[in-house]
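Engineer: Here you go, sequence then predicted model.
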Amino acid sequence: MRELVVLGTASMVPTRTRSHNAYLLRWDRETILFDPGEGTQRQMLFAGVSVSPLTRICVSHFHGDHCLGLPGVIQRLSIDGVAHPVAAHFPASGARYFERLRHASSFHETAELVPHPVTGDGPLAEGPSGVLEAYRLDHVIDSVGYRLVEPDGHTMVPELLARHGIAGPDVSRLVREGSLGSVRVEDVSVPRPGQRFGFVMDTRLCDGVYRVAEGADLLVIEATFRDADHKLAHDYGHLTAGQAGKVAAESGVRTLVLTHFSQRYQDFTGHHDEAAEHFGGSIVVADDLMRIPVPKRRP
């Protein structure tokens, strides 16, 4: 299963219909929680998801609407008896905030939470489902964007396998070893592009935004302001909906998810339309508790 569960879509101030940030990505054997803001535990309950399958927590930066849900989530790992290690990624300059949030109150800690402070651009971890990367953004404090990249692979073609007399366990052996006798994987398959997921929160336009967005099948990106408020967006280190659309168009994104909306707006049709002026692909204006599937693989 590859899907995004949207837990909250507000920015600094939550509203009656929008909780603080939080996004849960299900990606094969990885379950990653991004930017757990205040109220994340309760939103997970409403969404019908739990902390038990979490493998990673990724925090973009240490403003409250992106991290004040950490204490409850971390404590819940122990309460629910999560037995596997859970990695935590965050900007290294915010390590003191992470430690304060991790131990915000007394609890019996049994779960294994493994901090991995982000110190620069590039790969953070590699697993069977892909490589997690981080890139610096341009906010008023240190902030990073995250991207998950699945390696390119191959899709076996039954007709070509049959032509070479390869069947049963020999197929797995061929994939594992790369060749079987004189037959190579390339002889009986077609290329399968890996999928990519990008997560961009509070930032002005910068190189890091484009590096995270490049070729993303699903890009979650802040659209805190409308274009008319572009000066306000720049001053406070944020993007507008139109800028998010331009990033998606210039980066080859397939599905664009707009989120992190300022409480000053009640109607979000304008956010969609301003992004659509630049980007012709699929645009989702995120709502709390929405589930968004990762698009099917590129042909």
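Structural biologist: Received, thanks.
Engineer: only C-alpha atoms for contact and neighbour calcs from this point on.
Structural biologist: Will do.
Engineer: Quickly note the distance from the spatially most central residue of the chain to residue 218.
Structural biologist: The centroid of the chain falls nearest to residue 199 when counting by C-alpha atoms, centre = their mean (4.4 Å). Look at residue 199 and residue 218: by C-alpha to C-alpha, to the nearest Å, they are 9 Å apart.
Engineer: so where do the strands sit in the stretch 151-299 of the chain?
Structural biologist: In the stretch 151-299 of the chain, the strands defined using DSSP state E, counting those that start in this stretch lie at 153-156, 179-180, 183-184, 189-192, 196-200, 218-222, 255-259, 282-285, 291-293.
Engineer: Could you dump these into JSON lines and include distance to residue 94?
Structural biologist: Below are those laid out as JSON lines (distance: least, C-alpha to C-alpha, whole Å):
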{"stretch": "strand 153-156", "distance to residue 94": "37"}
{"stretch": "strand 179-180", "distance to residue 94": "48"}
{"stretch": "strand 183-184", "distance to residue 94": "48"}
{"stretch": "strand 189-192", "distance to residue 94": "38"}
{"stretch": "strand 196-200", "distance to residue 94": "18"}
{"stretch": "strand 218-222", "distance to residue 94": "21"}
{"stretch": "strand 255-259", "distance to residue 94": "24"}
{"stretch": "strand 282-285", "distance to residue 94": "30"}
{"stretch": "strand 291-293", "distance to residue 94": "30"}
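Engineer: Could you pull out the helices in the protein for me?
Structural biologist: Assigned by DSSP state H, the chain shows helices spanning 40-47, 70-79, 95-102, 158-163, 169-177, 207-213, 230-235, 241-251, 269-276.
Engineer: Dump those into a markdown table; add mean neighbour count and distance to residue 192 as well.
Structural biologist: As requested, the helices of the chain are arranged in a markdown table below (neighbours: other C-alpha atoms under 10 Å; distance: least, C-alpha to C-alpha, whole Å):
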| stretch | mean neighbour count | distance to residue 192 |
| --- | --- | --- |
| helix 40-47 | 18 | 32 |
| helix 70-79 | 20 | 36 |
| helix 95-102 | 16 | 39 |
| helix 158-163 | 12 | 15 |
| helix 169-177 | 13 | 13 |
| helix 207-213 | 23 | 20 |
| helix 230-235 | 16 | 39 |
| helix 241-251 | 23 | 20 |
| helix 269-276 | 18 | 29 |
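Engineer: Included below, for side-by-side comparison, is a second structure:
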Amino acid sequence: MSRELVVLGTASQVPTRHRNHNGYLLRWDGEGILFDPGEGTQRQMLLAGVSATDVTRVCVTHFHGDHCLGLPGVIQRLSLDRVPHPVTAHFPASGREYFAALRHASSFYETAELRPEPVSGDAHVLETPVGRLTARRLRHAIEAYGYRLVEPDDRRMLPDRLAAYGIAGPSVGTLRADGHLDHDGRRVSLAEVSAPRPGQVFAFVMDTALCDNVYALAEGADMLVIESTFRAADARLAADYGHLTAAQAGRVAAESGVRRLVLTHFSQRYPDPRGFLDEARAEFPGDVVVAEDLARFPVPNRRVPSGG
């Protein structure tokens, strides 16, 4: 099953001819997590080939319009398309009234099941079918949260070791489930025929000034999607308005051991996106991409532990 980010919009407060307001769908096996559906997200989903039935969870970082004004259309589309599964929605608890107003912004026949589950505190931990989702408080003009999805660690079966012990077929599943298998007069442990397989990590950081929780969200992420609203020359503006520069985003990635850095949420004042890329790469000479509307970025393959 695929794990990829589908970019629906990359603008900040003011959209441009080429950049819609925010919107990001993370496809993660059977889950489809929609982050920050800004105005126009429903149409962007159509252009990107994303259906309402793909969405299983919605995560809103905060209630500034460019991160949430697409909610009414998306929520109503869930019912229009009669999405058969429940859709959970996470958002700052302080914005309950905003969420309620957006949810019922106009008359519609509600058939889909939407389950609001607001987040609060410095760190709010949620269990999902694909891993642990943690919301961490960021530093912005209003209450805002970033999100971090961590897949549980697992083990990778080693075919040569299985063959050496003569284990095949359904016995492999039994060994994995029980942690051991009695075979040919001896007990074979899972550790003898497998290697650690670290779970993958995805992090999503939007409007915030630099703070400890930015690093906590980004730590060891296979993919970090992060705002870089401003260029370094406007670092004072970034600090005044609670935003990051591309250079700061690159520094966070470098210091946090990020594997793929996705820059987004660009101010309309910069016509050439290459400047964001250059500034981030000066701090993080790794895998950096400047997000474009309707682009798709795969989550990097799992890390292979040394000696694994």
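Structural biologist: Okay, I see it. What you are looking at is a predicted structure, and each value in this text was computed from that prediction instead of being measured.
Engineer: I'd like to know which of the helices of structure 1 lies nearest to residue 298 of structure 1.
Structural biologist: In terms of C-alpha to C-alpha, the element of these nearest to residue 298 of structure 1 is helix 241-251, at 15.2 Å.
Engineer: circling back: what do we get in structure 2 for the residue nearest to the centre of structure 1?
Structural biologist: Aligned counterpart of residue 199 of structure 1 in structure 2: residue 204 (TM-score structural alignment).
Engineer: Return the residues in contact with its match.
Structural biologist: When contacts are counted by C-alpha atoms under 8 Å, 6 or more residues apart in numbering, residue 204 of structure 2 touches 146-148, 217, 224-226.
Engineer: So what does residue 19 of structure 1 match up with in structure 2?
Structural biologist: In structure 2, residue 19 of structure 1 lines up with residue 20, judged by TM-score structural alignment.
Engineer: Show the contacting residues for the residue lying closest to that match once chain neighbours are set aside.
Structural biologist: Excluding the flanking residues, the one nearest residue 20 of structure 2 by C-alpha to C-alpha, 6 or more residues apart in numbering is residue 9, at 4.5 Å. By C-alpha under 8 Å, 6+ apart, the contact list for residue 9 of structure 2 reads 19-24, 38, 41, 44, 292-294.
Engineer: Any chance of a markdown table for those, columns distance to residue 141 of structure 2?
Structural biologist: Shown next, in a markdown table, are the contacts of residue 9 of structure 2 (distance: C-alpha to C-alpha, whole Å):
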| residue | distance to residue 141 of structure 2 |
| --- | --- |
| 19 | 23 |
| 20 | 22 |
| 21 | 19 |
| 22 | 18 |
| 23 | 20 |
| 24 | 22 |
| 38 | 18 |
| 41 | 24 |
| 44 | 27 |
| 292 | 26 |
| 293 | 26 |
| 294 | 29 |
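Engineer: which one of those residues sits closest to residue 130 of structure 2?
Structural biologist: Taking C-alpha to C-alpha as the measure, residue 130 of structure 2 lies nearest residue 24 of the contacts of residue 9 of structure 2, at 17.9 Å.
Engineer: pretty sure residue 258 of structure 1 is touching residue 287, no?
Structural biologist: No. Contact criterion C-alpha atoms under 8 Å: residue 258 of structure 1 and residue 287 do not qualify, at 9.4 Å.
Engineer: Which one of the two is surrounded by more residues?
Structural biologist: Legend: neighbour count by other C-alpha atoms under 10 Å for residue 258 of structure 1 and residue 287, higher for residue 258 (26 against 18).
Engineer: what residue of structure 2 matches up with the more buried one?
Structural biologist: That one, residue 258 of structure 1, aligns with residue 263 by TM-score structural alignment.
Engineer: Hmm, residue 291 and its match touching each other?
Structural biologist: Yes. Under the criterion of C-alpha under 8 Å, residue 263 of structure 2 makes contact with residue 291 at 5.8 Å.
Engineer: now the helices of structure 1 in a markdown table, with distance to residue 58 of structure 1?
Structural biologist: Output for those, formatted as a markdown table (distance: least, C-alpha to C-alpha, whole Å):
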| stretch | distance to residue 58 of structure 1 |
| --- | --- |
| helix 40-47 | 14 |
| helix 70-79 | 10 |
| helix 95-102 | 11 |
| helix 158-163 | 40 |
| helix 169-177 | 32 |
| helix 207-213 | 14 |
| helix 230-235 | 24 |
| helix 241-251 | 21 |
| helix 269-276 | 26 |
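Engineer: between those, which one is nearest to residue 132 of structure 1?
Structural biologist: Of all these, helix 207-213 sits nearest to residue 132 of structure 1, with 10.6 Å by C-alpha to C-alpha.
Engineer: check the fit of that closest one onto structure 2 and give the mean distance.
Structural biologist: Compared with structure 2 after fitting, helix 207-213 of structure 1 deviates on average by 0.8 Å (mean C-alpha distance after the TM-score superposition for structure 1).
Engineer: quick one: contacts of that helix?
Structural biologist: If you take C-alpha under 8 Å, 6+ apart as the criterion, helix 207-213 of structure 1 is touched by 134-137, 145-147, 197-200, 203, 219, 247-248, 251, 253.
Engineer: Is there a quick PyMOL command that grabs whichever of the residues you listed are buried?
Structural biologist: To isolate the buried members of those in PyMOL, using 16 or more other C-alpha atoms under 10 Å:
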select buried, resi 134+135+136+137+145+146+147+197+198+199+200+203+219+247+248+251+253
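Engineer: I figured residue 38 of structure 2 hits residue 74, correct?
Structural biologist: No. Applying C-alpha under 8 Å as the test, residue 38 of structure 2 and residue 74 come out as separate, 9.9 Å apart.
Engineer: Over in structure 1, tell me which residue corresponds to residue 290 of structure 2.
Structural biologist: Matched to structure 1 by TM-score structural alignment, residue 290 of structure 2 sits across from residue 285.
Engineer: Roughly how far does the residue lying closest to that match once chain neighbours are set aside sit from residue 201 of structure 1?
Structural biologist: Spatially, and ignoring its direct neighbours in sequence, residue 285 of structure 1 is nearest to residue 258 (5.0 Å; C-alpha to C-alpha, 6+ apart). Separation of residue 258 of structure 1 from residue 201 of structure 1 (C-alpha to C-alpha) stands at 10 Å.
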